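In: okay, here's the prediction I keep looking at, along with the sequence it came from:
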Amino acid sequence: MQKRVRTAVFPVAGLGTRFLPATKALPKEMLTVVDRPLIQYAVDEAREAGIENFVFVTGRNKDIIEDHFDRQFELETTLEARGKTDTLERLRQDLPAAGRTSFTRQQEPLGLGHAVWCARELVGYEPFALLLPDMVFKAEPGVLKQMMRAYETMGGNIIAVEEVPHSEVSSYGVIARGDGDDTGFAITKMVEKPKPADAPSNLIISGRYILQPKVFDLLEDQPRGAGGEVQITDAMQTLLRSQPFTGVKYQGRSFDCGAKIGFLTANVVFALDRDDIRDGFLAELKKLNINISD
C-alpha cells in the first residue's frame, strides 16, 4: 500500500516582478482575491485534501507570510471586545494546527525545482503534495482532493492538467497523454515550455502535484533547464523512466494569479460568488456598462 500524503510544499520565494510596484514590499502570495490572500487559497485547498503539515519555501522579505499563519493576540482581543466573534472564529479556522507549519529559505532564485529541493529535510523521505500559490482554482471538490482520489487508486506520482490553446503551450510544462480517462490517465512524456510545433499535446501542468520523494534525489544534481533555472519538469521527466505518472484532468476552473488578467478575473469571479457582496458588486459593474448577465 502506498504511503499517505501528509505534507504539502508551497514555494513562495518568488519576487513577483509582474506586479511591481505592489510587490516591492508585499509578497505576491499575500495579494488578495477579494479578501483572502493567494497563499490562503492554496492552504485551504491542501487542508480540504487532508494535508497535515505545511512547508513554505520562502525568501527575503517574506516574513509576513509566516505572520499570516500565526495568531495575532492584539487583533483577537480587539475583535472579541467589539463582539465580532464570527470574524474571530473565521480567522482561527484559517490557521493550521499548532506545530504544523514550517518555513525554510531559498537563498537564490534558482527555479521551482531548486525551491522544492530546499524543502527536502522538512518533508522527509515520503510522498508530498506541491502547490503553486499563483494558481487559484474554483473547483468542488478542490483540485488536490480530486488528485488524492487518483492517488488512492494509482499511487505513484500525480499531476493536475488542463487544456490550453496550442499557441500558448510555450509558457507551460506540457504532457503527453496515454491510456485512461480524465480522472486518471498515464503520462508518457513531459517537456518544459516547448515550442507549439514540438509540444506533445495541449495539456499543461496546472501547478498541483503529488510527488514521490525520489524526486529530491534527482533535483540534487539536476542541471539548469529552460530559463537557466532548475526545472521540476525536467526532474519529473527523468523520474518517469522508473516510476509511473498519472494525469488528472480536473473538474473546475483555474486562474493564473501570477498574471494581471488572471488575477483580476479571479477577483471578479470570486466576488460574484459571494452572497454578502455579489449584488452590490454586480450593481457597480453594471454602472460601468459592462455586459454581465444575472
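Out: Received it, and whenever you're ready, just let me know what you need. Keep in mind that this is a model prediction, so the values were computed, not measured. Residues are numbered from 1 along each chain as shown.
In: can we go C-alpha only for contacts and neighbour counts from here?
Out: Will do.
In: got the contact list for the helix or strand where Ala129 lies?
Out: Using DSSP states H and E, Ala129 falls within strand 128-131. Here strand 128-131 makes contact (CA atoms under 8 Å, 6 or more residues apart in numbering) with 5-11, 42, 207-213.
In: which residues in this structure form helices?
Out: 38-48, 63-68, 73-81, 85-94, 112-118, 120-123, 143-154, 214-220, 232-239, 260-272, 278-287 (DSSP state H).
In: then this one, side by side with the first:
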Amino acid sequence: MIRKPIRKAVFPVAGLGTRFLPATKAVPKEMLPIVDRPLIQYAVDEALEAGIEQMIFVTGRGKAAIEDHFDIAFELERTMGGRGKDLAVLGPTRLPPGNCVFVRQQEPLGLGHAIWCARDIVGDEPFAVFLPDELMHGSPGCMAQMIAAYDAVGGNLISVLDVPADQVSSYGVIAPGAAVTDSLTEVTGLVEKPPLGQAPSTRIISGRYILQPEVMRVLEAQEAGAGGEIQLTDAMARMIGGQPFHAVTFAGRRFDCGSKLGFVEATLALALEREDMGSEVRAIAQRLLGA
C-alpha cells in the first residue's frame, strides 16, 4: 500500500522554560547547549536523518534566537572564511530556503493547541511531531525507526519507553494491544498523567509522534484536559479505533532534558562518547568523584 511520505515535522517550542530560570530568562531553553549543540539542533538533525524536509517551529515571545540559529550568519561566516576556518560546523544550522517555517502560539494553552497552530502549514499531509526536551539518542534515530514502522503499518504512531511504575503519573501512558513485532505494538487507549495505581501500563509516550492530518480537526474541538490545557494525548485517544494506532519502542537512550538532572546526564553521556573529549571528560569525572 502506498502511503503519503512524512515530509513535515512540527516542533512545539513556545514554552517558557521556567525550570531552568534564570538561564532561560533571555535564552530559550531549546537553545541551551548539550556539549556544543543547542538542544533544538539534536531534534532537527534527527528529523533530517529520517528524510523530513520541512521544519515547522511553533514559537512564542522571546524565541527569536531559534529563528536566527537556522538562518545564515553572514558576518560570522565571512569572518571565519576570511581567517581560513572550516565552515562545515555550521552546515547543520543552514536549512534549505523555504524549509524552515515559524508560527506563533500566542497563549500557553497546551501541547495540543501548539500543534493545532501549525494546521495550515501541515495541510492534508501526515506529519511528525518532535518534543525537543526529549533528547532521543541512538542510531538509527528515533524518528527513522518510526518511519520504518510507518512504512509497514501506516496510520498514527508514537514512540514509547518503559519506566518504573512510580513515574507514570508524570507522562502520557498507553494501553497496549496486540504485539506486531518485538518493538511495535497496537495501541488501544491513551491516558494523560494517570494517578498512581491507575495507569494501563508502564509504557510512556516519549516525545515523538507520526500523526495523520485528521488530528487537527479533533484538536479544533478538543476541550481542556489535565492541567487545564488542551492535551494532544486526549485528541489522539479519540482517534483510536477510527485509524490504525501503534507504539514503537525506541531502541536507544532517552534523556529528559526538560529537567536539570536529565540535562546534566545528557551532557555528560554525550561528552563521554565524543572522540575529541571523551577520555578527558572521563578523567575529570573520576577526579571529581575521587575515584
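Out: On my side now, so go ahead. Since this is a predicted model, take the numbers as computed values, not measurements.
In: TM-score of the superposition?
Out: Here the TM-score for the pair of chains, by TM-score structural alignment, normalised by the length of the second structure, is 0.97; 289 aligned residues with a CA RMSD of 0.9 Å.
In: that older thread, nearest to Thr101 of the first structure, out of the helices of the first structure?
Out: helix 63-68 (8.7 Å; CA to CA).
In: chain center to that closest one, what's the gap?
Out: How far helix 63-68 of the first structure lies from its chain's middle: 17 Å, per CA atoms, centre = their mean, to the nearest Å.
In: and it, what's buried?
Out: Neighbour-count burial for helix 63-68 of the first structure flags Ile65, His68 (criterion: 16 or more other CA atoms under 10 Å).
In: from the contact counts, what lies against it?
Out: The contact analysis (3 or more CA pairs under 8 Å, 6 or more residues apart in numbering; DSSP states H and E) places helix 63-68 of the first structure against no helix or strand.
In: re earlier: tell me which two in the contacts of strand 128-131 of the first structure are the farthest apart.
Out: Once CA to CA is applied, those give Ala42 and Pro213 as the farthest pair, at 21.1 Å.
In: between the two, which one's more packed in?
Out: A direct count of neighbours by other CA atoms under 10 Å for Ala42 of the first structure and Pro213 places Ala42 higher, at 25 against 16.
In: what sits against the more buried one?
Out: Contacts of Ala42 of the first structure by CA under 8 Å, 6+ apart are Leu131, Leu132, Pro133, Val136.
In: among the residues you listed, which two are most distant?
Out: Leu131 and Val136 (9.8 Å).
In: settle it for me: which of the two has more neighbours?
Out: Val136 (27 against 24).
In: quick one: that one from Arg253 of the first structure, how far?
Out: 9 Å (CA to CA, to the nearest Å).
In: same check, this time on Asp273 of the first structure
Out: For Asp273 of the first structure, the distance to Arg253 of the first structure - CA to CA - is 14 Å.
In: adding distance to Phe56 of the first structure, write the helices of the first structure out as JSON lines.
Out: Listed next are those as JSON lines, based on distance: least, CA to CA, whole Å:
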{"stretch": "helix 38-48", "distance to Phe56 of the first structure": "10"}
{"stretch": "helix 63-68", "distance to Phe56 of the first structure": "9"}
{"stretch": "helix 73-81", "distance to Phe56 of the first structure": "23"}
{"stretch": "helix 85-94", "distance to Phe56 of the first structure": "16"}
{"stretch": "helix 112-118", "distance to Phe56 of the first structure": "10"}
{"stretch": "helix 120-123", "distance to Phe56 of the first structure": "10"}
{"stretch": "helix 143-154", "distance to Phe56 of the first structure": "17"}
{"stretch": "helix 214-220", "distance to Phe56 of the first structure": "16"}
{"stretch": "helix 232-239", "distance to Phe56 of the first structure": "17"}
{"stretch": "helix 260-272", "distance to Phe56 of the first structure": "22"}
{"stretch": "helix 278-287", "distance to Phe56 of the first structure": "33"}
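In: just name the most buried of the ones you listed.
Out: Across those, averaging neighbours per residue (mean count of other CA atoms under 10 Å) puts helix 112-118 on top, at a mean of 23.
In: and that one, what does it pack against?
Out: strand 7-11, strand 53-58, helix 214-220, helix 232-239.
In: average offset between that helix and the second structure?
Out: Its matched residues in the second structure lie on average 0.1 Å from helix 112-118 of the first structure after superposition (mean CA distance after the TM-score superposition for the first structure).
In: go ahead and name everything in contact with that helix.
Out: Counting by CA under 8 Å, 6+ apart, residues outside helix 112-118 of the first structure touching it are 9, 11, 13, 57, 104-106, 216, 219-220, 229-233, 235.
In: so which of the helices of the first structure comes closest to Thr246 of the first structure?
Out: Using CA to CA, these put helix 143-154 closest to Thr246 of the first structure, at 7.5 Å.
In: average distance between the closest one and the second structure?
Out: Counting by mean CA distance after the TM-score superposition for the first structure, helix 143-154 of the first structure comes out at 0.3 Å.
In: report all helices and strands that that helix contacts.
Out: Using 3+ CA pairs under 8 Å, 6+ apart, helix 143-154 of the first structure is in contact with helix 38-48, strand 157-163, strand 203-211, strand 245-249.
In: could these go into CSV alongside distance to Gly184 of the first structure?
Out: Below are those laid out as CSV (distance: least, CA to CA, whole Å):
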stretch, distance to Gly184 of the first structure
helix 38-48, 19
strand 157-163, 8
strand 203-211, 13
strand 245-249, 5
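In: so for Tyr172 of the first structure, which of these sits nearest?
Out: Per CA to CA, nearest to Tyr172 of the first structure of these: strand 203-211, 6.1 Å.
In: and the angle for that closest one with helix 38-48?
Out: Angle, strand 203-211 of the first structure to helix 38-48, by axes from the mean of the first three to the mean of the last three CA atoms, to 10 degrees: 60 degrees.
In: can you tell me what sits against strand 203-211 of the first structure?
Out: Here strand 203-211 of the first structure makes contact (CA under 8 Å, 6+ apart) with 5, 127-132, 135, 143-144, 147, 156-164, 169, 172-176.
In: what does stretch 246-266 of the second structure give?
Out: 19-20, 34, 133-139, 141-142, 145-146, 149, 155-161, 183-187, 206.
In: what range does it cover in the first structure?
Out: Counting by TM-score structural alignment, stretch 246-266 of the second structure falls onto residues 246-266 of the first structure.
In: starting at the chain centroid, how far to the matching stretch?
Out: Using CA atoms, centre = their mean, the offset of stretch 246-266 of the first structure from its chain centre is 10 Å.
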